[in-house]
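Visitor: let me see the structure of the following:
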Amino acid sequence: MRPENKPTGQESGSFIERARRAQIIASAIEVIADQGFANASLARIAKHAGISKGVISYHFAGKDELMEQVVDQVYADIARYVLERMEGHKSATALLRTQITAVAQHMREHRSQVKALGEIFYNLRLPDGTPRYGVAASEELFQSLELIYRHGQESGEFRLFDVRVMAVSHTAAVDNMFAYWVTHPGHDLDAHARELADIFVHATRAEGALP
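Guide: Next comes the predicted model:
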């Protein structure tokens, strides 16, 4: 839902407008990561961006919408990065390894995004008080991981198992990898991701299949 006074026509969606929204989202990420969700007021975010609070209100209906746009943007960036690195891989094993290690590679350079996502996931609520980003919000991710696992079963690389259980377990393991890394900044994230990839490859591999 956009503010009622937002103009329409050629100016809507212009390069300048998109750049301003990207600037606000970037500032929101930094403020949330540094000061926490509760302290990330629109006024603080505006100050960080060097703009007035009214500019944020022009582009976003409120804090909740801005937080949702932060999540959408971060996940779009992750997906773009990971898919580029998965391109050309044909085996399910290679796709599985790349999915896990590429996510870690991308987020290693974006620690603020990891911290901001954690704050938003824990704090952003629906009107009834339930988390905005609960398990139900991960359905698209679960389905994308199921494609890899199902491909491995069809190719004979992976044993038979419940692909939904594996996708949920995969997601939880990656989420906890990042949670541990945020708490322990010196932790080797790339090594953790490689070890995690090994765990899932060994857990899913069909008897006699090559690693």
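Visitor: C-alpha only now, for contacts and for neighbours.
Guide: Noted.
Visitor: count of neighbours near residue 19?
Guide: Residues near residue 19, counting by other C-alpha atoms under 10 Å, number 12.
Visitor: please give the structure of this sequence too, so both can be compared:
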Amino acid sequence: MNQVYKNIVSTAEQLFLENGLDIVQMQDIADAVGIGIATLFRYFPKKDKLIVAVAVQNLERTLPQLEQIVQSKKSAYERLEDVLNYLLKNQTAQKMNATKFREAFESYASFTKEPLADIEFYIEMQKKIANILIPLMEDGKMDGSFRTDIPIKETIITIINAYGTFGNNIALKSPITYTEEDISPHVQQKALKEILLSYVRPR
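Guide: Prediction:
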């Protein structure tokens, strides 16, 4: 990827976050990057291709941290907890923007009549993330830190998806859903983490 490509994708992500996927036009992106519309279309002939490229880059940012966690020398159970802790702490302003974009993208993709152009690249990135977690699952069987009477691959993927989805949802909606009298999103996230982790611990 050359610098122009990177600038287009980064600028598009910011504009999509500020104004919404449907509102932003290709001309808006070209103007913000400082290139001609013809140049933009050489890189991305369709707006949907650019939207997917932003979504792929968005997911790709999580790879280094997940790889580092999974490759540590801790037990599989401890590494799973570290993955969930990473998701819990994944709420700085920049990371919350990444979360907001993923939520917007998945909603946008679900309402399209036809599959988005290049959506296979997004699916492949999801598979890549899942594959990073495979050593965690295998090590859990070897070191005895996971139960052996449950399908561990399906369980771990479900735990991470459920926790990530819940965490994103509750964090994004907290300004309009929760008052001071309610249990804070952070407390609810920690409670769910303990519930999910307790399920995989050996009985």
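Visitor: in the helix ranked longest in the second structure, which residues are buried?
Guide: Using DSSP state H to define each element, the second structure has its longest helix at helix 152-177. Going by neighbour count (16 or more other C-alpha atoms under 10 Å), the buried part of helix 152-177 of the second structure is 152, 156, 159-160, 163-164, 166-168, 170-172.
Visitor: for the closest residue to residue 43 of the first structure other than its chain neighbours, the count of nearby residues, please.
Guide: Closest residue in space to residue 43 of the first structure, ignoring its immediate chain neighbours: residue 53 at 5.4 Å, by C-alpha to C-alpha, 6 or more residues apart in numbering. Residue 53 of the first structure: 16 surrounding residues under other C-alpha under 10 Å.
Visitor: quick check: residue 53 of the first structure touching residue 60?
Guide: No. Between residue 53 of the first structure and residue 60 there is no contact under C-alpha atoms under 8 Å: 10.6 Å.
Visitor: need the counterpart of residue 19 of the first structure in the second structure.
Guide: Alignment note: residue 19 of the first structure maps to residue 3 in the second structure; criterion TM-score structural alignment.
Visitor: one step back: which element follows the longest helix of the second structure toward the C-terminus?
Guide: Later in the chain than helix 152-177 of the second structure, the nearest helix or strand by DSSP states H and E is helix 185-200.
Visitor: quick check: angle from that next one to helix 152-177?
Guide: 170 degrees (axes from the mean of the first three to the mean of the last three C-alpha atoms, to 10 degrees).
Visitor: on average, how far is helix 185-200 of the second structure from the matching bit in the first structure?
Guide: Superposing on the first structure and averaging over aligned pairs (mean C-alpha distance after the TM-score superposition for the first structure), helix 185-200 of the second structure comes out at 3.6 Å.
Visitor: what comes up buried for that helix?
Guide: Neighbour-count burial for helix 185-200 of the second structure flags 185, 189, 192-193, 196-197, 200 (criterion: 16+ other C-alpha under 10 Å).
Visitor: try stretch 50-58 of the first structure
Guide: Within stretch 50-58 of the first structure, judged by 16+ other C-alpha under 10 Å, the buried ones are 53, 56-58.
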